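Visitor: What shape does this take:
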Amino acid sequence: MAKINQQYRKTIEQIRLDSEDYADEQMQGIYQDQNDKLDEVHAMIGLIYIKYAVDGLLNLSGKQKTNILNDVQVKLTKISKDLGNAEVDKVTSILGDTYKTTYYKNAFVFDKLGINSNFNILKKQFIDQAINRVYKEETFSDRIWNNKASMVDRLYNLIKDASTGGTTIDQIGKQIKDAFGVQAYQSRRLVRTEVARNAVSSQEQIGKDAGCEQVQWSSVLDNRTAEYDASLDGQVWGINDDHPYPVENTHPNCRCILLNISYKGWTPDKRMDNETHQLIDYTDYATWAKNKGINDNTPD
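Guide: Sure, this is the predicted structure:
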C-alpha cells in the first residue's frame, strides 16, 4: 500500500478536527450577533429602570407593568427570531460544507491508497437529507428554535420578576447576561455535535461507496476521553451492521470517529498520542491509559 497508509488514522482524525475548526470559525459572526443582542436587551432594561426606578428598584403601577411586559415580550420575540434565523442559516451552510468536505477528503485518501477512485458526485438532495436527518424526533433546526424559545421564556420571567420591585438593575443585568451565556453555550454545543454527527455520516457513506466492509472505533488518546468511548476503542463491526455511532450513542461533543477499514484483516500500525502530539505505535486506549496512569473520565 502507499506510504500514506502509515498515516491513515492520523489523516482521518485530522479531517474530523478540521471540520470542528471550520465550524468554530464560521460561527464567530453568530456569537457576535448574540453579544449584540445581549447589549440590546441590557439597553432596553436600562431605559426601563431610568424611567421607573425608585431607590434602585422598579416601582410600577399595574397598567405600567402590563404595558412594559407586553413590549418586552414583543422585543424578545423579535430578538429570538433574528438570532434563530441567522443560526439556522449558518449551521445549514456549515453542515453542508462539512458533509461535502469530509466525503471528498476521505475520497482523496482512498485514492492515495489505491482504493476505488470512482466515487459518487454528491447531489444536493442527498446532502440535504443528511443535514436534516431527524435525531430523537428533532432536526438540528428544531433544537435551535427550542433553545431560542427557552431563552425568551427565561428572559421574560427574569424581567417579570424584576417588575415587582425586588431586583436592582445590577442584579437583573447579571441575570440577563447569564441567560445569554447559557444560550451561547447551547449554540456552541449544538453546532459541534451536529458537525460531528454529520462527519460520521459522511465518512460512513464514503466507506460504503469505496466498498469497505468494516469500520473500527477510534477514541482520542488523551485524558478527556470518556470511559464508555474508551471502552469501544479498536472494536470492529461490519459497515452495514447495527453498531454504536459517535455522538448518537455516546454524548454531545464526542470526539471519537469510525475508521473505514479498506480491506479485511487491515489494522493500523500508527496512531496519534494527543497528549504528546506524536505518532506512536498502535495500541488500544486501555493499554495506553494504563501506561499513562490515566483514570476513568467523564464526557465533555
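
Visitor: hey, let's count contacts and neighbours off CA atoms from now on
Guide: Noted.

Visitor: Please list the outside residues in contact with the helix or strand residue 151 falls within.
Guide: Using DSSP states H and E, residue 151 sits in helix 140-161. Residues outside helix 140-161 that contact it (C-alpha atoms under 8 Å, 6 or more residues apart in numbering) are 69, 72-73, 76-77, 80-81, 83-84, 87-88, 132, 134, 167, 172, 175-176, 179-180, 183, 186-187, 190, 194.

Visitor: Next one: the most centrally placed residue in the chain from residue 13, what distance?
Guide: Nearest to the mean C-alpha position of the chain, counting by C-alpha atoms, centre = their mean, stands residue 192 at 1.7 Å. Residue 192 sits 15 Å away from residue 13, going by C-alpha to C-alpha, to the nearest Å.

Visitor: likewise residue 36?
Guide: Separation of residue 36 from residue 13 (C-alpha to C-alpha): 35 Å.

Visitor: Settle it for me: which of those two has more neighbours?
Guide: Higher neighbour count among residue 36 and residue 13: residue 13, with 21 against 12, using other C-alpha atoms under 10 Å.

Visitor: can I assume the more buried one is in contact with residue 257?
Guide: Yes: using C-alpha atoms under 8 Å, residue 13 is in contact with residue 257, at 7.2 Å.

Visitor: Residue 208: what's its closest spatial neighbour, skipping adjacent residues?
Guide: residue 239 (7.4 Å; C-alpha to C-alpha, 6 or more residues apart in numbering).

Visitor: And this one, please, so the two structures can be compared:
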Amino acid sequence: MNKYFQLIRQIIELLVSGNINGLFKVFKSSMKKTQTGIDSMLLPYIVNGKLNVPLTKRAKLLRQIDKSVKAEAKIMGNKEIEITTKILNETVFESYYRTGFLLEAGLEKAIKLNPLKENDIKAIVNTPIKEEMFSSRIWKNKEKLVKQVRFSVQQAMMQGTDPRKLSREVQRIFNVTAYESKRLINNEVARVSRQAQDQVYEQSGRVKEVMFDATLDKKTSKYCRDHDGVKYKFGEHPRIPEDTHVQCRSDIIPIIDDWKPRVKKENVKNEDEIKPIVDYSNYDEWMKNKNFK
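Guide: Next up, the predicted model:
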C-alpha cells in the first residue's frame, strides 16, 4: 500500500509548490523595496564608498528604516497567513478524500466516510503545535526579520560599512526568512495531512494497526530511520510532526490484511434494489458517486 500513499504525498507536494511561489514573489518584492528604501535613506551619507553617518543622525535614520521594514514585514506576514491557510485547507481536503478513495479501492465493501464540512477543516488547520498556532510563529519570524535588519543597519552605521555589503546582508536575512516560511508550511502540511488521514482510518472502522513508513535517504533523521517499518496499534502511533521532528517526511500507513486494489459492490442499493458494481479506479468518479463534490 506504501506506493499508493506515495502518490498522495506527491499530489500534496505539487499543491504546496503551486501555491508557495506566489508567497516568494511577495517576499522578493518586499526585499527589493527594503533594499531600495535603505539605499535612498543612506545615500547622502556615503563618502568614498563607505557609510559616514553622523552620530546625531543615526537614531532618526534607524527609526525611519525600522518603520519601512515593519511595513514590508506586515505585508509579508499577512500574505503568508493567507497562502498558508489556503494550502492547509486544500491539503486537508485532498488528504482526507484521497485516503478514503485509496482505502475503499482495495476493499470488498465501501467504508464509512463522512463528508468534510468547513468546520471540520478549520478544526484540523487550527490545531496548535506545542500550544502555538502557525500564525503566531509566522509573526514571530517577521519580528525577527525586523530586528535583524535593524541590527545590521546599526552595525553598518557604526562600522562605516560599504552600502553594497549592507544590501547583501539584507538579502541574506530575507532569504533566511523565506526558508523559515517554507519550513513552517511543510511542517504544517505534514501535520494536517496526517490528522486528516487519521480521521479516515478511524471512521472506516477497518484500520486497527498502522506502520511507520520513513522516506529513506541522506536526509532521513535517526528517529525516522529507527522507527521505519515499526507497527503500532492505531491511535498509539507517533504523531507527525509533533512526535518526530520539523519537516518530517514520514507517513503512517494503514495495515489491512484483505486490502487489494479492485472494483467492488457499493453498500447502498440503487433504484432497482441492487448494489451496483462501481469501478473506483477513477478518483473523480468516486467523488461524484459519493456526492463529495
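
Visitor: Which among the contacts of helix 140-161 of the first structure count as buried?
Guide: For the contacts of helix 140-161 of the first structure, a neighbour count by 16 or more other C-alpha atoms under 10 Å gives the buried set as 69, 72-73, 76-77, 80, 83-84, 87-88, 132, 167, 172, 175-176, 179-180, 183, 187, 190, 194.

Visitor: Doesn't residue 12 of the first structure lie inside a strand?
Guide: No: applying DSSP: H, G, I helix; E, B strand; the rest coil, one finds residue 12 of the first structure to be helix, outside a strand.

Visitor: Now check the second structure for the residue matching it.
Guide: Structural alignment (TM-score structural alignment) places residue 12 of the first structure against residue 5 in the second structure.

Visitor: Give me the range in the second structure that stretch 172-183 of the first structure lines up against.
Guide: By TM-score structural alignment, stretch 172-183 of the first structure lines up with residues 166-177 in the second structure.

Visitor: compared with the first structure, how much does the matching stretch deviate?
Guide: After superposition onto the first structure, stretch 166-177 of the second structure sits on average 0.8 Å from its aligned residues (mean C-alpha distance after the TM-score superposition for the first structure).

Visitor: Show me the contact partners of that stretch.
Guide: Outside stretch 166-177 of the second structure, the residues touching it (C-alpha under 8 Å, 6+ apart) are 27, 31, 35, 39, 141, 142, 145, 148, 149, 152, 153, 156.

Visitor: Which of the three states applies to residue 216 of the second structure?
Guide: coil.

Visitor: Which residue ranges of the stretch 51-200 of the first structure form strands?
Guide: 53-54, 57-58 (DSSP state E, counting those that start in this stretch).

Visitor: Tell me the buried residues in stretch 216-229 of the second structure?
Guide: Buried residues in stretch 216-229 of the second structure, defined by neighbour count with 16+ other C-alpha under 10 Å: 221, 224, 225, 227, 228.

Visitor: Which one of these is nearest to residue 111 of the second structure?
Guide: Checking those against residue 111 of the second structure with C-alpha to C-alpha, the nearest one is residue 228 at 27.6 Å.

Visitor: what about the counterpart of that closest one in the first structure, which SS state?
Guide: With TM-score structural alignment as the criterion, residue 228 of the second structure lines up with residue 233 in the first structure. Here residue 233 of the first structure is recorded as coil under three-state DSSP.

Visitor: Could you do the one 4 residues further on as well?
Guide: Per three-state DSSP, the secondary structure class of residue 237 of the first structure is strand.

Visitor: count of residues packed around it?
Guide: The local packing of residue 237 of the first structure (other C-alpha under 10 Å) involves 17 other residues.

Visitor: sorry, back to before: so the match of residue 228 of the second structure makes contact with residue 217?
Guide: Yes: under the criterion of C-alpha under 8 Å, residue 233 of the first structure makes contact with residue 217 at 5.2 Å.

Visitor: Could you pull up the residues touching the counterpart of residue 74 of the first structure in the second structure?
Guide: Counting by TM-score structural alignment, residue 74 of the first structure corresponds to residue 67 in the second structure. Shown in contact with residue 67 of the second structure (C-alpha under 8 Å, 6+ apart): no residues.

Visitor: how about a cut-off of 10 Å?
Guide: Residues near residue 67 of the second structure by C-alpha atoms under 10 Å, 6 or more residues apart in numbering: 61, 73, 146.

Visitor: now do residue 57 of the second structure
Guide: By C-alpha under 10 Å, 6+ apart, residue 57 of the second structure lies in contact with residue 45.

Visitor: What's the match for it in the first structure?
Guide: Per TM-score structural alignment, residue 57 of the second structure is aligned with residue 64.

Visitor: Then residue 90 of the second structure?
Guide: Here residue 90 of the second structure is matched to residue 97 in the first structure, going by TM-score structural alignment.

Visitor: so where is the helix holding residue 151 of the first structure in the second structure?
Guide: Using TM-score structural alignment, helix 140-161 of the first structure pairs with 134-155 in the second structure.

Visitor: how about the matching stretch: buried residues?
Guide: 134-135, 138-139, 141-143, 145-146, 148-150, 152-154.

Visitor: How far away from the center of its chain is that stretch?
Guide: Centre-to-centre, stretch 134-155 of the second structure and its host chain are 20 Å apart (C-alpha atoms, centre = their mean, to the nearest Å).

Visitor: and if you look at stretch 67-81 of the first structure?
Guide: For stretch 67-81 of the first structure, the distance to the chain centre is 29 Å (C-alpha atoms, centre = their mean).

Visitor: swap in stretch 170-178 of the first structure?
Guide: Computed by C-alpha atoms, centre = their mean, the separation of stretch 170-178 of the first structure from the middle of its chain amounts to 26 Å.

Visitor: ok, now how distant is residue 228 of the second structure from residue 17 of the second structure?
Guide: Separation of residue 228 of the second structure from residue 17 of the second structure (C-alpha to C-alpha): 27 Å.

Visitor: you'd agree residue 76 of the second structure is up against residue 84?
Guide: No: Residue 76 of the second structure lies out of contact with residue 84 (C-alpha atoms under 10 Å); the separation is 11.8 Å.
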